[in-house]
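> coordinates only, no sequence provided:
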């Protein structure tokens, strides 16, 4: 068993929206947080977001992701290894905190709470954060319905399919978790003939085979509903709102959660 993040960087260039932010989404981060003169903390090493801010510190737990995905250190930005739930940063040291999908990369309600708490700790008073979220719908997808939607041409790319399957397999308890191995198992059950799927959809086999990074991984994701994420963020911040993140496959499930003005604790 392993943590698939150590191999994930090898597949990075094969990923597309919704798994990676589009230029439109990057512009929305910039607009919502007014990042031009901001000292920014980036949770993860998403290269598309590395252009934002006056200065940036990116923190990721995986040295392989830092070496394989990060846009590179320069005079105004640097990446370092660290735990999002215990950030190596001083209290009130950043004008903004941003991240892409990080609330799904932690695997429980408790972990999401710790992450919100750390963001509240490192943000300067009155400043804001924005995270693009992957939120499952209030009414869960049915896997048979997902299969039918693919065959009808209603799923734009493989990565949108992967997230639909993941959300359909997510638990309905407070943690809203799914084992990444279960995503791959469900996919193989729905589409046992990958070449037939490629022929049916026009998706490349290289794209489809990115699902195999989950093989043998003990990592879990969480896909909470938008209402749940807003409620959890509201426990830590006075100002919480949802901002559409652009137009791309499954964008309606991937808005920005923008929040700020941390509550005193």
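Arrived safely, thanks for sending. Everything quoted here is computed from the prediction, not taken from an experiment.

> okay, CA-based contacts and neighbour counts for the rest of this
OK.

> quick one, helices of the stretch 51-200 of the chain?
For the stretch 51-200 of the chain, helices defined by DSSP state H, counting those that start in this stretch occupy the ranges 63-69, 102-105, 109-122, 143-151, 158-168, 180-190, 194-201.

> elements contacting the last one?
In terms of contact count using 3 or more C-alpha pairs under 8 Å, 6 or more residues apart in numbering; DSSP states H and E, helix 194-201 is assigned the packing partners helix 143-151, helix 205-208.

> how many other residues sit next to residue 64?
Neighbours of residue 64 under the rule other C-alpha atoms under 10 Å: 17.

> against residue 226, how distant is it?
Distance of residue 64 to residue 226, computed by C-alpha to C-alpha, to the nearest Å: 31 Å.

> kindly report the same for residue 66.
29 Å.

> so which of those two has more stuff around it?
Counted by other C-alpha under 10 Å, residue 66 and residue 226 do not tie: residue 66 has more neighbours, with 23 against 20.

> so residue 242: helix, strand or coil?
Using DSSP: H, G, I helix; E, B strand; the rest coil, the structure places residue 242 in strand.

> chain neighbours aside, what residue packs nearest to it?
Nearest non-adjacent residue to residue 242, counting by C-alpha to C-alpha, 6 or more residues apart in numbering: residue 257, 5.0 Å away.

> list the contacts of that neighbour.
130-133, 230, 240-243 (C-alpha atoms under 8 Å, 6 or more residues apart in numbering).

> need those in JSON lines (columns: distance to residue 32).
Below are the contacts of residue 257 laid out as JSON lines (distance: C-alpha to C-alpha, whole Å):
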{"residue": "130", "distance to residue 32": "8"}
{"residue": "131", "distance to residue 32": "11"}
{"residue": "132", "distance to residue 32": "12"}
{"residue": "133", "distance to residue 32": "15"}
{"residue": "230", "distance to residue 32": "17"}
{"residue": "240", "distance to residue 32": "12"}
{"residue": "241", "distance to residue 32": "11"}
{"residue": "242", "distance to residue 32": "11"}
{"residue": "243", "distance to residue 32": "9"}
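
> mark which of the residues you listed are buried, thanks.
130-133, 230, 240, 242 (16 or more other C-alpha atoms under 10 Å).

> let's bring in a second model and compare:
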């Protein structure tokens, strides 16, 4: 529930942590075909509410089609999709394609205005969604002047303003420089941890999914492998080779350290621990 001094729209933006025991999205026997070619093949999938869920696959594996099925953009030819009454939003690989207004606050207001909300509630949603992405400074900026990372943040804010419970990110870092990519991944992590949003992060880059609790690997339209976290996938290098997925040097190094009993996510600290171990054994 929201505070008594806030309009209704504010309450709907700031959510409590999701209940990881209940599902947010359930796919049962989902199959999708285009022009007699099967793209998704009988996928069964359950995403827990409040979780950070990763989907990895090479280009053409079917992962973007899966995103469209989850968000309702496409309907399956066979099987069913259940979002359990939750609102699902999506950020595209090129967020500029979902920007509809010249000014950031007008773009974020577009959805709530079409929902028929009052001006007071719309302003509350703009403020709350910008606050969630640490983007208050963008409020009156021209959308045409924004960087790729800033556009992605505004796209997220637009989905938050629509009260999305589940956020699907489809290759959201593909057009970003390293700094913008790191900042966006931090924002996505915070939306999950602090705001309780269910994140379904779809990428061909395994190192985009370091925060995911569960990851599925899509290959030829089917789930080829499931893992609790990225390191389980890194260790199965033969499967990654078959699936055309590059884990990246950082994850290979993290996997090596983990095999040596060093699990610190801060690689500088982990490297220091490794150096001490080497010195002690000299």
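Sure, I can see it. All values derive from a computational prediction rather than experimental measurement.

> TM-score for these two?
For these two chains in superposition, a TM-score of 0.27 is obtained (TM-score structural alignment, normalised by the length of the first structure); 127 aligned residues with a C-alpha RMSD of 6.5 Å.

> quick one: closest of the helices of the stretch 51-200 of the first structure to residue 27 of the first structure.
helix 102-105 (18.7 Å; C-alpha to C-alpha).

> helices or strands next to that closest one in the packing?
Packed next to helix 102-105 of the first structure, using 3+ C-alpha pairs under 8 Å, 6+ apart, are strand 123-132, strand 220-222.

> show me what counts as buried in the longest one.
Neighbour counts using 16+ other C-alpha under 10 Å place 123-125, 127-132 of strand 123-132 of the first structure among the buried residues.

> out of those, which one sits closest to residue 29 of the first structure?
Minimum distance to residue 29 of the first structure across the buried residues of strand 123-132 of the first structure is 6.9 Å, recorded for residue 130 (C-alpha to C-alpha).

> separation between the closest one and residue 115 of the first structure?
Counting by C-alpha to C-alpha - residue 130 of the first structure and residue 115 of the first structure are separated by 13 Å.

> one step back: any chance of the helices and strands packed on helix 194-201 of the first structure in TSV, plus distance to residue 99 of the first structure?
What follows is those, written out as TSV (distance: least, C-alpha to C-alpha, whole Å):
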stretch	distance to residue 99 of the first structure
helix 143-151	28
helix 205-208	24
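
> wait, which of those helices is closest to residue 29 of the first structure?
helix 205-208 (27.1 Å).

> give me the number of residues near the closest residue to residue 255 of the second structure other than its chain neighbours?
Leaving aside its chain neighbours, residue 255 of the second structure sits nearest to residue 231 (5.8 Å; criterion: C-alpha to C-alpha, 6+ apart). Residue 231 of the second structure has 20 neighbouring residues, counting by other C-alpha under 10 Å.

> and after the helix or strand encompassing residue 231 of the second structure, which helix or strand comes next?
In the assignment (DSSP states H and E), residue 231 of the second structure maps to helix 230-235. Once helix 230-235 of the second structure ends, the next helix or strand along the chain (criterion: DSSP H and E) is helix 237-243.

> buried stuff in that next one?
239-240, 243.

> counting contacts, what elements does that helix pack onto?
strand 214-219.

> still on that earlier bit, now the two most distant members of the buried residues of strand 123-132 of the first structure.
125 and 132, at 21.8 Å, using C-alpha to C-alpha across the buried residues of strand 123-132 of the first structure.

> which parts of the helix holding residue 231 of the second structure are buried?
In helix 230-235 of the second structure, counting by 16+ other C-alpha under 10 Å, buried: 230-231, 233-235.

> closest one to residue 222 of the second structure out of the buried residues of helix 237-243 of the second structure, please.
So of the buried residues of helix 237-243 of the second structure, ranked by how close each gets to residue 222 of the second structure (C-alpha to C-alpha), first place is residue 243, at 11.1 Å.

> pretty sure the closest one contacts residue 219?
Yes. Using C-alpha atoms under 8 Å, residue 243 of the second structure is in contact with residue 219, at 6.0 Å.

> identify the residues contacting the residue nearest to residue 147 of the first structure when sequence neighbours are not counted.
Nearest non-adjacent residue to residue 147 of the first structure, counting by C-alpha to C-alpha, 6+ apart: residue 190, 6.6 Å away. Residue 190 of the first structure makes contact with 143-144, 147, according to C-alpha under 8 Å, 6+ apart.

> buried subset of those, written for ChimeraX?
Buried members of the contacts of residue 190 of the first structure, defined by 16+ other C-alpha under 10 Å, are picked up in ChimeraX with:
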select :143,147
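
> of the contacts of residue 190 of the first structure, which is the nearest to residue 158 of the first structure?
Distances from residue 158 of the first structure to the contacts of residue 190 of the first structure, taken by C-alpha to C-alpha, are shortest for residue 147, at 12.2 Å.

> distance check, the closest one against residue 198 of the first structure.
The value you get for residue 147 of the first structure to residue 198 of the first structure, if C-alpha to C-alpha is used, is 14 Å.

> what number of residues lie near residue 32 of the second structure?
Quick note: residue 32 of the second structure (other C-alpha under 10 Å) scores 23 neighbours.

> can I assume it sits in a strand?
Yes. Counting by three-state DSSP, residue 32 of the second structure is part of a strand.

> wait, it touches residue 41, no?
Yes. Counting by C-alpha under 8 Å, residue 32 of the second structure touches residue 41, with 6.8 Å between them.

> mind listing the helices for the second structure?
8-13, 63-71, 104-114, 119-132, 148-161, 178-193, 230-235, 237-243, 249-259, 267-281 (DSSP state H).

> output these in CSV, with distance to residue 168 of the second structure appended to each entry.
Shown next, in CSV, are the helices of the second structure (distance: least, C-alpha to C-alpha, whole Å):
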stretch, distance to residue 168 of the second structure
helix 8-13, 17
helix 63-71, 7
helix 104-114, 17
helix 119-132, 16
helix 148-161, 10
helix 178-193, 10
helix 230-235, 18
helix 237-243, 22
helix 249-259, 23
helix 267-281, 28
